[in-house]
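S.K.: coordinates for the following, if possible.
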Amino acid sequence: LGICLLTSLTAYYPLKGLGQLNSDFLKYACLFTLLLAVKKEHLPKLSVVYTAAAALSGLFGVFEAVRPTLAVGGGLARAGVYMNAVRYGEAMTIAFLLILSRLLIPAKESFRRERMFYLLAAAPVFAAILFSQARGSYLGVMAGVIAIFSFAPGVRKKLLVCVVFMLAAVAGLWTATPVFKERMSAMATVKQGDFSANSASTGINVRIELWKLGYKMFKAHPVVGVGPDNIKRVFKKFHPEPFPEEGVYGTLNNLYIHQAAERGLPGLAALLFLFVSTFLFALKRFRAAKSPYALWALGALPAFYVVNLTEISFQHVHTSFAIFMALAFSAAAEEGS
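M.R.: Below is the predicted model:
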C-alpha cells in the first residue's frame, strides 16, 4: 500500500493512482476480514457450499459451450457464464483445486456420501475449465497439481490416479473438438504476427505486443513506473502507432510486467515478496495441519501465480477473492490441530 501511495503521487495521472490505492486497501481489508471470520468449525460447510456453487456454475458453463453445437450444429463456444471466459476459467481452476484437495485428503468428518459429492462435483468443474478454452487456466491446473505432488508426498498415489482421469478428459476433448485442439496446439506452434479475428494465435500475439509495451514503460520509468491504473491513459504516449486489433488496453496481460510498468522495480519487488510469503505461509500451515483445507492453498497459490503470467488476475475480484478464501481456509485449518 505504501508503494501504491508513492507511485500514485508520482504518476502521470495521480487521481487515477489514488483510486487504485482505495481498491488495494479494500482488497486487503477483505483478506484480513476473512482470516478473522473463517474458523475451523466453519470449514466443512463452507467447503460444501463453495463446491456446490462451483459445480452448478460448471454445469451452466458446459451447457453454454455446447449449446451452439446442439442447436445449430455450429462450433464449440467458450464457457464463461456471463463472465469473461478467461476470468471464469481462472475462478473454476481455484475451485477445482479445492475439490481435488478434498478428494486427496478426506476430512475426518467426511462420510461416503460427502466423498461421492466431491467426486461428482469434480466432473463439471474440470469440464468447465476445459470448455473455457483459457490456456492460462490449463497451465494453472498443471502448476497446482505439480505443487501438490511436490509438497504433499502422502497423496501422490491418489493424485496420479486423478491425473490419469484428467488426461483422459483432455484427450477426449482434443479428439472430438477441432477448436480445442487448435487452441491447445497454438501454445507451441504460434504464428508470429497473426492477428486475424478467428486465429488461435491472435491472443498470444496481442499479449506479446503488450509485454513489449510494458517493458518500454518500465525502461522509461524503472523506479516509480507510470503510476497505478495509468496504463490506459499513457498507452498512446508509448505506442502511438496503431495497435493490433486497433485497441487501447488498460492492462498488459501479465501481472508482473504490469506491476513493474505501473509501480517500477519497488512495486514488482513488493508483489514478489507478497507472493513468496503467502506461499510459505500456506506451506507452513499444511505441514502443521495436514488438512485438505490447507492443501487447497498449497495448490491454488502456484496456480494463481502462473495464470498471472498471462493476465492481471490479482487485480480482479473473482480470482483474488477466491485466493483469499483459500488462504482463510488454510489459516483456520491449523487451529486446534
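S.K.: going forward, measure contacts between C-alpha atoms and count neighbours the same way
M.R.: OK.
S.K.: from residue 106, how far off is residue 282?
M.R.: To residue 106, residue 282 is 19 Å away according to Cα to Cα, to the nearest Å.
S.K.: and what of residue 234?
M.R.: For residue 234, the distance to residue 106 - Cα to Cα - is 51 Å.
S.K.: right, and residue 133 touches residue 177 too?
M.R.: No. The criterion here is Cα atoms under 8 Å, and residue 133 misses it with residue 177 at 11.4 Å.
S.K.: what ranges does the stretch 101-250 of the chain have for its helices?
M.R.: In the stretch 101-250 of the chain, the segments counted as helices under DSSP state H, counting those that start in this stretch are 112-132, 135-151, 156-176, 178-186, 202-220, 231-238.
S.K.: what helices and strands are in contact with the third one?
M.R.: When contacts are defined as 3 or more Cα pairs under 8 Å, 6 or more residues apart in numbering; DSSP states H and E, helix 156-176 packs onto helix 112-132, helix 135-151, helix 178-186.
S.K.: tell me the gap between that helix and the middle of its chain.
M.R.: 21 Å (Cα atoms, centre = their mean, to the nearest Å).
S.K.: that helix to helix 112-132, inter-axis angle?
M.R.: Orientation check (axes from the mean of the first three to the mean of the last three Cα atoms, to 10 degrees): helix 156-176 against helix 112-132 gives 40 degrees.
S.K.: relative orientation of helix 156-176 and helix 135-151 in degrees?
M.R.: Using the same axes, to 10 degrees, helix 156-176 lies at 160 degrees relative to helix 135-151.
S.K.: would you mind listing the buried residues in helix 156-176?
M.R.: Neighbour-count burial for helix 156-176 flags 156, 159, 162, 169-170, 173-174 (criterion: 16 or more other Cα atoms under 10 Å).
S.K.: nearest to residue 95 among these?
M.R.: Nearest to residue 95 among the buried residues of helix 156-176: residue 162, at 15.6 Å, using Cα to Cα.
S.K.: one more sequence to fold, the one below, so I can look at both together:
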Amino acid sequence: MLLMMRLQRSQSHGIEKAFYLAACAVLAAFPALMFVKPTLSNICYGLLLGWSACALVAGGRAGLAECGALLRRYWLFMLAMAALPLAVLLQQLLAGAEEPHVSYLYLRFALFIPLVFGMVRLGRGGMRSVQWGFVVCALLSAAWIHEATAAGRPAHVGSSNIIPLSNLSMLMGILALISIGWDRRRDYLQSGLKLLAGSAGLYASYMSGTRGGWLAIPVLALIALAASRRLTRLHKAAALAGLAGLMALTWFGSAWVQQRTTEVVSELSQFDHHVTLDTSIGIRLQLWRESLQMVQAHPWTGVGPENFERTLQTLAAQHEISPLAASMPHSHNELLHATATLGIPGLLAILALYLVPAAFFLRHLGNADRGTQVASAMGLALCCGFMVFGLTEVMFATTLVNAFYSLIMAVCFAYVVARKDAWPAQAAS
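M.R.: Below you'll find the model as predicted:
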C-alpha cells in the first residue's frame, strides 16, 4: 500500500511538471510567433488562458483565497486593465444600444485578470521563459523587415501593418536587453544573444522608417539603463552619450533617415499651404482635427467604434476631409481615437491602461530584489513604449496586439507580486 501511494504521488508530480513545462514553452512561443505565425500566437494565448483556468481550479479553496487577496490588494491595477472594455459597455448603454456587447478586441484587456492568476502559479522561474520569445521575435522581425524593405518601404509585411510590427519588434528587443538582469554574471552567451536581439529590434525600427517608433528609443533606453545594476552611474552616462552619438551619426550618415525626417517639415509645409493634404503627416492632421470635432459633438458617448469610418465618409462627402484620409480605419492617435469613439470614458480608460501600471512598476523599480526590479523595468517599458507609439498610431486596433499588451503586462505584474515559494516553482524543481 505504501509503495502504491508513492507511485501515485510520483505520477501526479510528473504530470504537474509536464503541464508546467508545456506552459513555459507556450509562454515563450507567444511573442516568438507573433508576426511570423499570428494564428499560432493566438492559439498560444488561448492555451495560456486554459492554463490559468486549470491552475485556478487546481488551487482549490486556497487558490481562490489567494486570488481574492490579489484582487482586493491590487484592485486599482485590475480595474485599470478592465477599463477599456468597461468604457465600451458604458458607451453602448449611454448610446441606447439594444443589445450591448463587448467585442473580443476589447475583452482581451480584461482577460489580464485570469492571466495573472495563471502566471502567479507558473512561478518566477516559469515566467522568465518569456524572455526567449522576445529574443526570437526581435531577430526574426529584423530579418523579415530587412528583406521586405529591399525594394522600398511597404505598407504591410506579411499580414502585419509595418508600423505596429516595427514598433513591437523594437520594444521586444528592448525587453530582451532588460532581461539581461535575470542572467547570472557569467552567462556571456545568453547576454550576448540578448544584446544581439536588442540591436536587431533597433535595426528593424530603422529599416521600417517608422518615425513614431524612433521617438520611443531614448525613452526605452533610459528605462533599460535605470534597471541595470551592473553599470555604474558613469557607465550609464557614457551609454546615454554613446546612444546620442549613434543617433546623430545615423542621421548624418544615412540618407534614408535624413529623408524620413526632412519629409516631416516638407509635409507640414504642404499641409499649411494647402499644396496637398494627402501626405503621411497631412492625413494624420486631418484625422486629428476631425476626431476633435467628433469629441466636441459627442463628448460623453463618442460616435461609437462601429461608426467611426462611416462618420469619416460623411465628412469626406461634405469636403471636410480628403477621401484618402476618410479611408483610414482609425485616428492614428490612441487617445484621440478612444475619445472620438467612446467619449471621455474612453480617454480615461486609455490613460488608466498607461498610467496606473506605469506608476506601479515605477514604484517597484528600486526594489532590492533583482528579479523584481527587472520585471518592473519590463512593465514600465511596455507602458511607456505603447504610450509613445500611441502618439502617431492606434496600437490597440488589433486583437493580437491587445493580447500582447495584456499577457506581457500580466507576466510583469505577476512576477512582482508572486511569492517565491509558489507551487509551480516547487513542482519544477
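S.K.: that older thread, residue 305 of the first structure is nearest to which of the helices of the stretch 101-250 of the first structure?
M.R.: That would be helix 135-151 among the helices of the stretch 101-250 of the first structure, by Cα to Cα, at 7.9 Å.
S.K.: now tabulate the buried residues of helix 156-176 of the first structure in CSV and tack on distance to residue 187 of the first structure.
M.R.: Output for these, formatted as CSV (distance: Cα to Cα, whole Å):
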residue, distance to residue 187 of the first structure
156, 28
159, 26
162, 24
169, 19
170, 15
173, 17
174, 14
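S.K.: just give me the closest of those residues to residue 71 of the first structure.
M.R.: residue 173 (19.2 Å).
S.K.: re earlier: would you list the helices and strands packed on helix 156-176 of the first structure in a markdown table and tack on mean neighbour count?
M.R.: What follows is those, written out as a markdown table (neighbours: other Cα atoms under 10 Å):
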| stretch | mean neighbour count |
| --- | --- |
| helix 112-132 | 20 |
| helix 135-151 | 21 |
| helix 178-186 | 17 |
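S.K.: distance to residue 269 of the first structure for these - can I get that in JSON lines?
M.R.: Converted to JSON lines, those look like this (distance: least, Cα to Cα, whole Å):
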{"stretch": "helix 112-132", "distance to residue 269 of the first structure": "31"}
{"stretch": "helix 135-151", "distance to residue 269 of the first structure": "22"}
{"stretch": "helix 178-186", "distance to residue 269 of the first structure": "32"}
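S.K.: do you know which of those helices lies nearest residue 11 of the first structure?
M.R.: helix 135-151 (30.3 Å).
S.K.: now do the closest one: which elements does it pack against?
M.R.: helix 85-104, helix 112-132, helix 156-176, helix 292-307.
S.K.: angle of that helix against helix 202-220?
M.R.: 80 degrees.
S.K.: tell me which of the helices and strands packed on helix 156-176 of the first structure lies nearest to residue 325 of the first structure.
M.R.: Nearest of these (Cα to Cα): helix 135-151, 16.1 Å.
S.K.: can you check what angle separates the closest one from helix 85-104?
M.R.: 20 degrees.
S.K.: and for helix 135-151 of the first structure, what are the contacting residues?
M.R.: By Cα atoms under 8 Å, 6 or more residues apart in numbering, the residues outside helix 135-151 of the first structure that reach it are 86, 89-90, 93, 97, 129-130, 155-156, 159, 183-184, 283, 295, 298-310.
S.K.: again, but for stretch 247-263 of the first structure
M.R.: Residues contacting stretch 247-263 of the first structure (Cα under 8 Å, 6+ apart): 3-4, 7, 207, 210-211, 213-215, 217-218, 221-233, 235-236, 266-268, 271, 308-314.
S.K.: of those residues, buried ones?
M.R.: 3-4, 7, 207, 210-211, 213-215, 217-218, 221-231, 235, 266-268, 271, 308-314.
S.K.: quick one, longest helix in the first structure?
M.R.: Ranked by residue count, the top helix of the first structure under DSSP state H comes out as helix 255-289.
S.K.: aligned counterpart of residue 361 of the second structure in the first structure, please.
M.R.: Under the alignment by TM-score structural alignment, residue 361 of the second structure pairs with residue 282 in the first structure.
S.K.: could you check which residue of the second structure pairs with residue 113 of the first structure?
M.R.: Aligned by TM-score structural alignment, residue 113 of the first structure pairs with residue 189 of the second structure.
S.K.: residues contacting its match?
M.R.: Residue 189 of the second structure touches nothing, counting by Cα under 8 Å, 6+ apart.
S.K.: what about the closest residue to residue 158 of the first structure other than its chain neighbours, how many residues nearby?
M.R.: Closest residue to residue 158 of the first structure apart from its sequence neighbours, by Cα to Cα, 6 or more residues apart in numbering: residue 104 at 6.2 Å. For residue 104 of the first structure, the count of nearby residues is 21 (other Cα atoms under 10 Å).
S.K.: got it, and residue 125 of the second structure?
M.R.: Using other Cα under 10 Å: residue 125 of the second structure sits among 15 other residues.
S.K.: wait, it touches residue 425, no?
M.R.: Yes. The pair residue 125 of the second structure / residue 425 is scored as a contact, 6.5 Å apart, by Cα under 8 Å.
S.K.: what is the longest helix along the second structure packed up against?
M.R.: In the second structure, taking DSSP H as the definition, the longest helix is helix 2-32. In terms of contacts (3+ Cα pairs under 8 Å, 6+ apart), helix 2-32 of the second structure is packed against helix 38-58, helix 112-127, helix 130-148, helix 423-428.
S.K.: can you pull the buried residues of the helix or strand that comes right after the longest one?
M.R.: Beyond helix 38-58 of the second structure in the direction of the C-terminus, DSSP states H and E gives the next helix or strand as helix 60-73. By 16+ other Cα under 10 Å, the buried positions in helix 60-73 of the second structure come out as 63, 67, 70.
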